[in-house]
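A.B. asks: below: sequence and its predicted model.
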Amino acid sequence: MKLYSLESNDPRRLGPYRLLRRIATGGMGRIYLARQEAPGTPASPAGPTGTVVDHGLVAVKTLLAEGMVSRPDRERFAREVELAGRVDSTYTATVLDANAKAERPWLAIEFIPAPSLAELVVSAGTLPADAVRWVAAGAARALVELHGLGVVHRDIKPLNILLPQDRPRLIDFGISHAHDHTSSTTTIGTFAFTSPEQACGKKSTAASDMYSLGATLFFLAVGRPPYEQTDHSFGVLALVQRAELDTSGLPTELEPLILPLLELDPERRPAPSDVLRDVLADLDRAAADQGAERWLPQAWTALIEEYAEQGRQLRDGALDFEAAEAPTQVKDEGAPDGAHEAVSEMREQLEALRKQRDALVRAQSEERAEAEARELARQEEEERRRREQARKEEAERRERERKEQERKKKEQREQRERERKESQRKERERIAREKTETAAKNKSTGATAAKQPAKNSGSSEGWGGLLVVALIIGALIWQPWDKKDDDTPTSSPTPRFTLSSSGGGTSGLGGDDTETDSSSSSSSSSSSSSGGSDDTEPEPEPETTSPEPDPTEEAFKAVSSGDCLDVVDTGYGGLTKYDWSEEKPNTTSCGYGTRVKVTSTADDCPSGVAKATWSYYSTSSGERTALCLTGQYRQGDCLLAKHEGSNISSIAMLSSPNCTDRKVPVAYNEILVVTDIYRANASTGTEVCRHGQYDMNTYWSTKVDDGATLLCLKAYD
């Protein structure tokens, strides 16, 4: 155990405690080994309770201060005293006495002569799997009790967990906070053991302690923090912010215990009670309460015993601190006059030099803190620019894809229009051929009938025969027996795709064969008249055709629940009406950038944020088809919005404009970009959107997925 002699700027007494040695010095305070004065002596006034209790050796913590203690430091120390006083656990250091209102505030806690986990790993090596589980059980028990009291430690690390022979002990509540004190500040502990949300400047929660516990257990098993090794503290901080882990060397049997604690998402980390349950299930419950000898390697237990023995010697008085501290008075008879004054002056100069050194150390510490803050701000700015560039590139890619899709759709429409016109042209040509061939057949039949009477008539009957022939030809051309009414042609064209076999021929789409339906029937009638037969071919029944299918209705009916659609709200329908970018739904893969997804094909769609109904009524079938839609979002997506004053009054949740568009539909005047997406609960709000204390952007937020997801939005720059 390393104990340091008191220096000239160290106090010699705090409250009823006489300081013996300095144990450690932190960034804001010092911890001393002290002994309480005997009760009843003038130097031991009563504590806050009015009585003096002899605690033997104690650890006394106080603030580092030159002159008067500042009000913020005193308030912070008072909060630490209040929080530490809440905790009464066998797995933490017990608070014995305190006075936050003293000239130099102090806090007396139980003195635990034991090494920290950090010193044990450095001096005695790493732990096997069961020993890691035993330490995890003790630390989890401490956190169960702390979190149950509403206290978040915020600085779990190997240096703050002492390991005596019986059980791990959690110490140092210097930056702890309670749930009723969360509005003041956020804290970044030791970089390698802090959580990603703390490293990003966000508020610490109980889940932050669990991440730090996971990093500490990894350190026990592997001998290093769970990140790639680097000598630059800001490099470590960047890795922590993104939770970029290097888990090489972690034993496989410890992965189920440690890796869930190192999840980037705080909500996915287990609670301390879950960790305690799992490790006790892996350990023998009866043996889990046994001491260090049952679980730890011999090198660890030897070092723990050395600390314990030194603690016993200190308590028993085997080490005489008073003799070591008593000033030695030596009178130099041969010293010249004024020698003692010279020595005193040298001592004063030395004291002044020590004060200058302390001031220089503090100034250097402040400069380092400022440099770290500037570097952190620079990294955040670089990260912001990188995200902005990525969003811009993604917007350009999506714009290129949109234009390519529009080009392909235009080509498809033009191709269909060309095919339709070509089909109409061929149909007209077929009908014209049928009419021409029918007229030619009628003329041929009339000429044959005219020759027959000419052969049998004499010259005296020429004019009469000619008159009869003319009448016959006119009757054949007029064919009054085949007319149904004055507006119906004798031979109507066969509809497209209809096959007819009344005359032995077929009509195909654009074919060259000629149908012989009603024209063949006329020829048969003429033949029977000239030949005297009464048999006539019956007129064919008109064929009935089913109504043309509705392609839009078919497109709607082809969509299934879970499909994604290549369609967005253009925003030109205004604030209360959707204007879809397509006339009918086109399914697409549910990949990056797809805005609309079908949740159901029921008639009654649910309402809510980012939900819509797209329906179609077919006049052909008389049926209505409905699609229930919801929005899908990714970081970097853009949405149309209406900005009124400092508020966003409306957002087109199913829109997807180009983020760099200069013009927007008249109902809107803003383009918002999705900066972050978080899992949400009832208490999640816009405050999670800010990226550290240097982020000066204005954010808005909205919840989708029935409140389970929060979108962070800001105006696109």
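C.D. replies: Looks like it arrived, so ask away. Quick caveat, the model's predicted, so the values are computed rather than measured. Numbering: from 1, shown residues only.

A.B. asks: contacts, neighbours, all on C-alpha from now
C.D. replies: Fine.

A.B. asks: all strands for the stretch 1-150 of the chain, in order.
C.D. replies: Taking DSSP state E, counting those that start in this stretch, the strands of the stretch 1-150 of the chain run over residues 13-14, 17-25, 29-36, 57-63, 95-99, 106-110.

A.B. asks: same for the fifth one, what does it pack against?
C.D. replies: In terms of contact count using 3 or more Cα pairs under 8 Å, 6 or more residues apart in numbering; DSSP states H and E, strand 95-99 is assigned the packing partners helix 71-86, strand 106-110.

A.B. asks: ok, second structure coming up, stack it against the first:
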Amino acid sequence: MKLYSLESSDPRLLGPYRLLWRIATGGMGRIYLARQEAPGTPASAAGPNGTVVDHGLVAVKTLLTEGIVSRPDRERFAREVQLAGRVDCAYTATVLDADAEAERPWLAIEFIPAPSLAELVVSAGTLPADAVRWVAAGVARALVELHGLRVVHRDIKPLNILLPHDGPRLIDFGISHAHDHTSSTTTIGTFAFTSPEQACGNKSTAASDVYSLGATLFFLAVGRPPYEQTDHPIGVLALVQRGELNTSGLPPELEPLILPLLEVDPGRRPAPSDVLRDILSGLDQATADRGAERWLPGAWTALIDEYAEQGRELRDGTVDVDAAEAPTQMKSEGTPEGSDGASSEMREQLLEALRKQQDALARAQAEEQAEAEARKLARQEEEERRLREQARKEEAERRERERTEQERNEKEQKERQREESERATREKTATAAPKLDDSKGWGGPLLVVAAIIGVLIWQPWGQPDDDTPTSGPSTPPFVSSSDSLDHIDSGTDTSSSSSSGGPDYTEPPESVTSTPEPDPTEDAFKAVSYGDCLDVVDTGYGGHSEYDWSEEEPNTTSCGYGARVRVTGTTGDCASGVDKAAWSYYSTTSEERTTLCLTGQYHQGDCLLATRDGNTVSSIAMLSSPNCADQMVPAAYNEILVVTAIYRATAGAGTEVCRHGQYDANSYWSINVDDDATMLCLKAYD
């Protein structure tokens, strides 16, 4: 393994540990090889599970900082120490000791003399399919243990997986990300191995670890990350954010294992326990638990042996640390070029060490700059999302105002039409009624004259009796608009006049059937299929009892990260549940109703509208999606809750599983969705 001499800026003691070598320097932290040799301290101490652990050689991590450690950095480091201290399993490096309140905070963990998967691939080549499965089983076991403790690693990558003979060991539980000022649960690891949701600045979940495992296994099998090669880290980040994979070169027999892990949608990735079960079912059960020799190529086992031998020498003290630091001292004293062969060899070792240090520092600076750019990009995307949400909210309010104004105008128009109709009726009645002036006594005679004229016109004496047949064409009866034209006798001559001199009657025209105009909204509803995801959310302005959708007609969208609703039916027979809804549309053109059955999709970091009274949440708009930082909410609600974690629902599980350690003082609520199969942890957004 590569060991570097201590620099003048490096401490010599951290707690009871004497620092011997510098192992690695990352963007935010530094790792040392140390031994517990401080005077007055025991040679062993109780480990996290109460057993006595012989510290011997340990790896000590500390913050990479200059001057006084700030309070926020110290608090983040303390949270990371507490998180790593919860882990005590055979597949990770054991935490031995820590002091987050020291002048320079530190964390001591078990020293594992083994190469990383990154170094093995670079130095010894890629792995065959069975060897990849064996490594995958070991890492999957570690993730099952971690996730069972509600710990998300957040930075699974080849460099953070050591491989001794007895199987993979996970190291580095995010200490190097203690400087991430965005959120304690939002991280962007090494770009080529991070998940799309992490690359977009969203929260890291157990599914994020699964994606990183898939990228790591791809690296073991192919020798590169699963993306197009680019020299700029931001270019890699953009590919990860869009989920643009390049899986060429992946052996076909490994596709069923690796490709499901690289699903862009976190909800479609398998759980580590499912991965482990599938791998073990395919491996030879008699040899599944054997060590590296059974599975790994010779070049891999040779390098693992070299590390193990070096570890034994370091523990036995046969490596002289003071002599190893001599090249640095000789360089400062200016040893001449003409010295003997031993001095020349030391100078070469020194130059090589300096070159490696410079390379490491350059990489650290590049990674730090890339991470800063990534955080800036994530903040910009969050601001753009906030502006989009604000614009959508304003658009919803505008449509609501327009709808209210339109209803008022229609009501006023109908009222005016009714008044005009009543006025026209009164005027018509007044015009049609005879105005008789009886002031001169003519009213009576005029009525008599009118009656006589009416009788003469009627001529009742000329009408035949009901039982007397008549000759000649008869006058057809009057046909109202509601009668059928079939009621008219087609044999009657309607072109001649009646015997009484009545008007001619002509055959009414045949009715014309017109084709109804298409209804685009109905077409949009009928175009939606089962399994589609829609770009629509409940704005909350409909209150607790009604949905007020952000769109007037459905628009399908990708079901990847960020989609809030999925269509579970189009027949109208929708199931009920807290996360379910029905969205229907009645077309006046076809006189048909189209109904879509919807269910919510949830991700860590999503926000929901809620009504809260103290510690009681009485209602939650489960299909809403407000901007988490909104200062105003619809009148029916008074709180915004954020999804902090998503777990598989189990009997008796409550909000106690939502807490992040014993010092977490937040108030949490939980709710079951997905037909009680999934539990969401919620807290007030702050």
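C.D. replies: Perfect, thanks for sending it. Keep in mind it's a predicted model, so treat the numbers as computed, not measured.

A.B. asks: where does the TM-score land?
C.D. replies: The pair, once superposed, lands on a TM-score of 0.55 when counted by TM-score structural alignment, normalised by the length of the second structure; 486 aligned residues with a Cα RMSD of 6.4 Å.

A.B. asks: one step back: reformat the strands of the stretch 1-150 of the first structure as a markdown table; add mean neighbour count and distance to Lys714 of the first structure.
C.D. replies: Listed next are these as a markdown table, based on neighbours: other Cα atoms under 10 Å; distance: least, Cα to Cα, whole Å:
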| stretch | mean neighbour count | distance to Lys714 of the first structure |
| --- | --- | --- |
| strand 13-14 | 20 | 54 |
| strand 17-25 | 20 | 45 |
| strand 29-36 | 21 | 42 |
| strand 57-63 | 24 | 43 |
| strand 95-99 | 20 | 48 |
| strand 106-110 | 23 | 47 |
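
A.B. asks: could the ones you listed go into CSV alongside distance to Ala43 of the first structure?
C.D. replies: Formatted as CSV, these follow (distance: least, Cα to Cα, whole Å):
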stretch, distance to Ala43 of the first structure
strand 13-14, 9
strand 17-25, 9
strand 29-36, 10
strand 57-63, 16
strand 95-99, 16
strand 106-110, 16
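
A.B. asks: Thr516 of the first structure is nearest to which of those?
C.D. replies: strand 29-36 (110.9 Å; Cα to Cα).

A.B. asks: okay, that closest one sits on what stretch of the second structure?
C.D. replies: On the second structure, the counterpart of strand 29-36 of the first structure by TM-score structural alignment is residues 29-36.

A.B. asks: and the matching stretch, how far out from the chain middle?
C.D. replies: Centre-to-centre, stretch 29-36 of the second structure and its host chain are 38 Å apart (Cα atoms, centre = their mean, to the nearest Å).

A.B. asks: now swap in stretch 192-201 of the first structure and tell me
C.D. replies: 17 Å.

A.B. asks: ok, and what's touching it?
C.D. replies: 155-157, 186-189, 191, 203-204, 208-209, 211-213, 215-216, 225-227, 236-237, 240-243, 264, 691-693 (Cα atoms under 8 Å, 6 or more residues apart in numbering).

A.B. asks: same question, stretch 208-225 of the first structure
C.D. replies: Taking Cα under 8 Å, 6+ apart as the rule, stretch 208-225 of the first structure contacts 117, 121-122, 125-129, 132, 136, 139, 152-158, 192-195, 197-198, 226, 249-251, 258-259, 261-263, 266, 269-272.

A.B. asks: onto which residues of the second structure does it map?
C.D. replies: Stretch 208-225 of the first structure covers residues 208-225 of the second structure once aligned (TM-score structural alignment).

A.B. asks: Ala308 of the second structure: how many residues sit nearby?
C.D. replies: 19 (other Cα atoms under 10 Å).

A.B. asks: just to revisit the earlier point, the match of strand 29-36 of the first structure against the first structure, how far on average?
C.D. replies: For stretch 29-36 of the second structure, the mean deviation from the first structure after alignment is 1.9 Å (mean Cα distance after the TM-score superposition for the first structure).
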